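Chemist: one predicted model, sequence on top.
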Amino acid sequence: MNELIEKYFENTLSAEEKVTWEENLKNDPEFKKEVEFQLEIKNAVLLAERQKIKNEIKQFELENFKPVFQLRKYFPYLLQFLWPLFHYSFIFLIKINQHKACMLNTMTLIQIPKFQIREMHIKKIRLLNKLLWPMI
């Protein structure tokens, strides 16, 4: 009986042994219990081996790999720091462009009121805020 179970787990049963295997499994409750027991043992051994390999890999990684700076971890803080710099530099560029636009308009004698230019730039800032705010 034990030889039959071993051959089953090794997948080396002949055609006659397969027939005997199926008959014993259907008719003999002790044989069925023994097969289930052997299967549980096999699964337990496989799980123990997997866990051992996982522990060896973790130990190897701990010994051989240095931790890497993780940008994902510090990204929100970095963004909180950089957002005001970006925001105010953008406003500064807008002011420069307003000045250039006013100079250009005075040169061509076409006057665009400053409040219209300011409103256009405010709309741009609001749009950028809507686009970039979810990232913070």
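Modeler: Sure thing, it's come through.
Chemist: make it CA atoms for all contacts and neighbour counts henceforth
Modeler: Noted.
Chemist: what's the neighbour count on residue 33?
Modeler: One way to gauge burial is a neighbour count; for residue 33, by other C-alpha atoms under 10 Å, it gives 12.
Chemist: that one: what secondary structure?
Modeler: Secondary structure assignment for residue 33 (DSSP: H, G, I helix; E, B strand; the rest coil): helix.
Chemist: and the lengthiest helix in the chain, what does it pack onto?
Modeler: The residue-count maximum for a helix in the chain (DSSP state H) belongs to helix 71-108. Here helix 71-108 is seen to pack against helix 114-132 when contacts are counted using 3 or more C-alpha pairs under 8 Å, 6 or more residues apart in numbering; DSSP states H and E.
Chemist: take the one below as the second:
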Amino acid sequence: MFCYSGGFALNAARGGAVNVIGVDSSLPAVELAKENIVLNNMDPGRITFLREDASEFMKGALSRNETWDIVILDPPKLAPRKKALQNASGMYRNLNSLAMQLTKRGGLLMTCSCSGAMTQSGMFLRLLQASCTLLVCST
């Protein structure tokens, strides 16, 4: 989710993933990601990049009972300043809750935050722990 130039997706495919889907709401990002498939001499049949809102994509996937072995969630900076922490925490909570539900049991969820205000405050880890508890995850 939030694939931007496709770095994680391309590495997943290079690492042996049979089918990779990258999602970003930005058309220039999706076009760049598609271009990177060609630039890296990779099989375009194994990697799909979609221009779609990540939350909406994940909700749709849940409604179709889709799950993945690996889910990578790398949203843009949602809390550029401490003032934005409250609003950002709700967005991170929702995104991670959806991503956790899409990750197969025994699978891997890699979640990222480039919002220094969120990670430095310790809120990000607490938010993930709370989201996991709500979904009855095992740690």
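Modeler: Perfect, I can see it now. Because the structure is predicted, anything quoted here is derived from the model rather than measured.
Chemist: give me the TM-score for these two chains.
Modeler: Counting by TM-score structural alignment, normalised by the length of the first structure, the TM-score of this superposition works out to 0.20. Behind it: 40 aligned residues with a C-alpha RMSD of 3.5 Å.
Chemist: just to revisit the earlier point, and the longest helix of the first structure with helix 114-132, angle?
Modeler: For the pair helix 71-108 of the first structure and helix 114-132, the angle between their directions (axes from the mean of the first three to the mean of the last three C-alpha atoms, to 10 degrees) equals 160 degrees.
Chemist: flag every buried residue along helix 71-108 of the first structure.
Modeler: Of all the residues in helix 71-108 of the first structure, those buried under the rule 16 or more other C-alpha atoms under 10 Å are 83, 94, 98, 101-102.
Chemist: now do it: distance to the chain's middle.
Modeler: 33 Å (C-alpha atoms, centre = their mean, to the nearest Å).
Chemist: want to throw the buried residues of helix 71-108 of the first structure into CSV with distance to residue 124 of the first structure?
Modeler: Converted to CSV, these look like this (distance: C-alpha to C-alpha, whole Å):
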residue, distance to residue 124 of the first structure
83, 16
94, 10
98, 13
101, 16
102, 18
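Chemist: which of these sit farthest apart?
Modeler: For the buried residues of helix 71-108 of the first structure, with distances taken as C-alpha to C-alpha, the pair at the greatest spread is 83 and 102 (28.4 Å).
Chemist: any idea which strand is longest in the second structure?
Modeler: Taking DSSP state E as the assignment, the strand of the second structure that covers the most residues is strand 103-111.
Chemist: what helices or strands is it leaning on?
Modeler: Short answer (3+ C-alpha pairs under 8 Å, 6+ apart): strand 103-111 of the second structure packs on strand 68-73, helix 85-102.
Chemist: got a markdown table for those, with mean neighbour count and distance to residue 60 of the second structure too?
Modeler: Written out in a markdown table, the entries for those read as follows (neighbours: other C-alpha atoms under 10 Å; distance: least, C-alpha to C-alpha, whole Å):
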| stretch | mean neighbour count | distance to residue 60 of the second structure |
| --- | --- | --- |
| strand 68-73 | 18 | 14 |
| helix 85-102 | 19 | 10 |
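Chemist: as a markdown table, these with distance to residue 126 of the second structure would be great.
Modeler: Listed next are those as a markdown table, based on distance: least, C-alpha to C-alpha, whole Å:
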| stretch | distance to residue 126 of the second structure |
| --- | --- |
| strand 68-73 | 17 |
| helix 85-102 | 10 |
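Chemist: closest to residue 111 of the second structure out of the ones you listed?
Modeler: Among these, strand 68-73 comes nearest to residue 111 of the second structure, with 4.7 Å by C-alpha to C-alpha.
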